[in-house]
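# okay, predicted coordinates and the sequence, questions at the end:
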Amino acid sequence: MTRAPSPALVFGVAVTGIAIFSSMDAVMKGLVLQLGAFDTLFWRTLAGIVLTGAIYLPARKGWPTRSVMRVHLIRGGVSSVMAVTFFWGLARVPMAQAIALAFIAPLLALFGAALVLKERIPPRAIAASLVAFAGVGVIMLGQATAAPDPDRFRGTVAVLISAICYAYNIVLMRQQALVAGPSEVAFFQSVIVGGLFAIVAPFIAHVPDAHHAPAILLAAALATVSLLILAWAYARGEANYLAPTEYTGFIWASIWGWVVFREPVATYTLAGAALIITGCLIAARRRAVENVEAAF
């Protein structure tokens, strides 16, 4: 019999997936500033179909059943709205602020998992998310001291809409991972999102210059790898346990925002990050203790 991976390993893999996904955000922000949100997403998704298809199609054992395809379609539709609103907003606000705003998603996902997946919400999951969410509050307090900017406000609203979609997406990620393998999840995610974008592409899409191709391919590769890794983790851990790993994306957003876009990291941001990390550690440590106790 194959031994199930430890909760700590699953948690660590999910954190790695978020790190890769956050790195993709930095590449995407650069592209969005040059090409626009839709063109960037459309061409990245097309590249993603090629990459995920090369992994999934040669090894597939059959096509998904109707019920499984329904889950793929729902998540693909939600992901389309989530991606467009997030990257449109990301071009208008600093990376760290955008990720901080998106952190309402894991908190909402805890209750979404209970409603959709019938998962029990243990007290330590609520405590961990509330501690991390307090960190987001500290960051937003710092952002409130900045001068008002109408374009940044619109970007903030777009990111908040994306965060609501992402909360549902986290629940769907767990639901999808229970009925499909990582390569299938990544492939159909790309195909469905690409298909939805293709409906409007003839009216608003533009062919980018060739020099943008390496960045588009890099974004597609990072998105594919993160999808595979997160699908593996969510197939082995409950959504309410893994949701707090989303908070670690803030650390990478702060680093890439400063390194690539020269976006400063304020003291409020650092204080909030400390609370975010604390929340994640509470979630990981408490779950590990519960599993040790269950063995005796």
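Sure thing, it's come through. Residues are numbered from 1 along each chain as shown.

# every contact and neighbour count from this point should use C-alpha atoms.
Fine.

# which strands and helices lie in contact with the helix or strand where M140 lies?
Element membership of M140 [criterion: DSSP states H and E] is helix 123-144. In terms of contacts (3 or more CA pairs under 8 Å, 6 or more residues apart in numbering; DSSP states H and E), helix 123-144 is packed against helix 95-102, helix 104-116, helix 267-294.

# buried stuff in it?
Going by neighbour count (16 or more other CA atoms under 10 Å), the buried part of helix 123-144 is 124-126, 128-140, 142.

# what does stretch 50-70 give?
51-53, 56, 69.

# looking at these, which are in helices?
In this view, the buried residues of stretch 50-70 that belong to helices under DSSP state H are 51-53, 56, 69.

# okay, those residues in TSV with distance to G155 next?
Output for these, formatted as TSV (distance: CA to CA, whole Å):
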residue	distance to G155
L51	30
T52	30
G53	33
Y56	36
M69	33
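
# out of those residues, which one sits closest to L108?
Relative to L108, the closest of those is M69; by CA to CA it sits at 25.0 Å.

# from T278, how far off is that closest one?
38 Å (CA to CA, to the nearest Å).

# what's the answer for G76, then?
32 Å.

# who has more neighbours out of these two?
Comparing G76 with T278 by other CA atoms under 10 Å, the one with more neighbours is G76, at 24 against 17.

# here comes the other one, which I'd like you to weigh against the first:
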Amino acid sequence: MSPNARAALYMIASMAAFTFNDTCMKLAGIDVPLPQLVLLRGLIACTLIYGLARHLGALRFDLPRTDWVMLGLRALGEASATYFFLSALLHMPIANLTALMQALPLAVTLGASLFFGETVGWRRYAAIGVGFCGMLLIVRPGPDGFTLHAVYGLASVACVTLRDLATRKLSARVPSLTVALTSAFAVTGLAAIGSVGVDWVQIDPRLGLLIGCAAIFVFFGYLFSVMVMRLGEISFTAPFRYTGLLWALVLGWLVFEQWPDGITMLGAGVVVASGLFTFYRERVVAAS
């Protein structure tokens, strides 16, 4: 298999791992307070990521100040996105929230244009505008405005955009697993602070299994995403991130007996089509 073909498979596996993690967290979140849930998952995930990074020699902390600033911004975005995303996930169908997150590539493209001065032509701006209209079809504000959980979902898109924009500014000397580990520590640290004022619940074997599986899925999600970056071309592999929506649809139907209505599916289709067109235009511009 070519490097791009293998990278595409790793991207699909990464999206599957993250979606299975979301499913486990949604199930466990019925009985476990969110800060406790994220803290327990984070402790296991940090241990796994640290062990892999040490094994591969991918830990490096003698970095220039600019990289540490970007790592800090990235960790802030990751931790904030985790809180908003999981808060929304516990109250929204998993497929609806996943569909909303598919607008992330559009938001990153817009952010790179606004903050980094990257050139974006009118076609991509138009695709971004159409994609954001698709987002409105998914969240559908009523007469009283957005629901709180829809706002949390939109906030998670903004926070992940901050994370990805900060990642773009990291120098090549920063190992990918060092990036993953610092973000995992930030998420776990925020959960530890939030859990101080929370009444913890006893973890029975079922909950322990769900939390352990969530940690393992997050670990493999990080691992496969790192392998994607090392193997394939971003412009080729990025569209395969939309397979996460397919996993969310299947798991939402099988596990939670939830299926998005027609308007939500239409919005998801608009967002995905806009993102695919944006990727296509990026390849055209890069080749010219």
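Perfect, I can see it now. The structure presented is a predicted model; accordingly, all values stated were derived computationally and were not measured.

# do you know how far whatever residue of structure 2 lines up with A26 of structure 1 is from S274 of structure 2?
Structural alignment (TM-score structural alignment) places A26 of structure 1 against T23 in structure 2. Counting by CA to CA, the separation of T23 of structure 2 from S274 of structure 2 is 27 Å.

# what's the match for T161 of structure 2 in structure 1?
Under TM-score structural alignment, T161 of structure 2 pairs with A167 in structure 1.

# give me the element the spatially most central residue of structure 2 is part of.
With distances taken as CA atoms, centre = their mean, V160 lies nearest the centre of structure 2, 6.6 Å away. Per DSSP H and E, V160 of structure 2 falls inside helix 148-168.

# show me what that helix is packed against.
So helix 148-168 of structure 2, by 3+ CA pairs under 8 Å, 6+ apart, packs with helix 65-89, helix 94-101, helix 104-116.

# can you put those in CSV and add distance to G57 of structure 2?
Output for these, formatted as CSV (distance: least, CA to CA, whole Å):
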stretch, distance to G57 of structure 2
helix 65-89, 19
helix 94-101, 33
helix 104-116, 30
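
# single out the most deeply packed of those helices.
helix 94-101 (a mean of 26; mean count of other CA atoms under 10 Å).

# that one against structure 1, how far on average?
Helix 94-101 of structure 2, aligned to structure 1 and superposed, deviates on average by 2.6 Å (mean CA distance after the TM-score superposition for structure 1).

# what angle sits between that helix and helix 122-139?
150 degrees (axes from the mean of the first three to the mean of the last three CA atoms, to 10 degrees).

# what helices or strands is helix 94-101 of structure 2 leaning on?
helix 122-139, helix 148-168, helix 243-256, helix 262-287.

# okay, the angle between it and helix 262-287?
Counting by the same axes, to 10 degrees, helix 94-101 of structure 2 points 30 degrees away from the direction of helix 262-287.

# pull the distance from helix 94-101 of structure 2 to the chain's centre.
From the chain centre to the centre of helix 94-101 of structure 2 is a distance of 11 Å (CA atoms, centre = their mean, to the nearest Å).

# with stretch 170-187 of structure 1 instead?
Distance, centroid of stretch 170-187 of structure 1 to centroid of chain: 13 Å (CA atoms, centre = their mean).

# please identify the buried residues of the helix or strand just after the helix holding V160 of structure 2?
Moving toward the C-terminus from helix 148-168 of structure 2, the next helix or strand (DSSP H and E) is helix 176-194. Neighbour-count burial for helix 176-194 of structure 2, counted by 16+ other CA under 10 Å, picks out 176-192.

# which strands or helices does the following helix or strand past helix 176-194 of structure 2 pack on?
Scanning forward in sequence from helix 176-194 of structure 2 by DSSP H and E, the next helix or strand is helix 205-231. Secondary-structure packing of helix 205-231 of structure 2 (3+ CA pairs under 8 Å, 6+ apart): helix 3-28, helix 34-56, helix 176-194.

# what about 7 Å?
helix 3-28, helix 34-56 (3 or more CA pairs under 7 Å, 6 or more residues apart in numbering; DSSP states H and E).

# any buried residues in that helix, and which?
Applying 16+ other CA under 10 Å to helix 205-231 of structure 2 flags 207-208, 210-228, 231 as buried.
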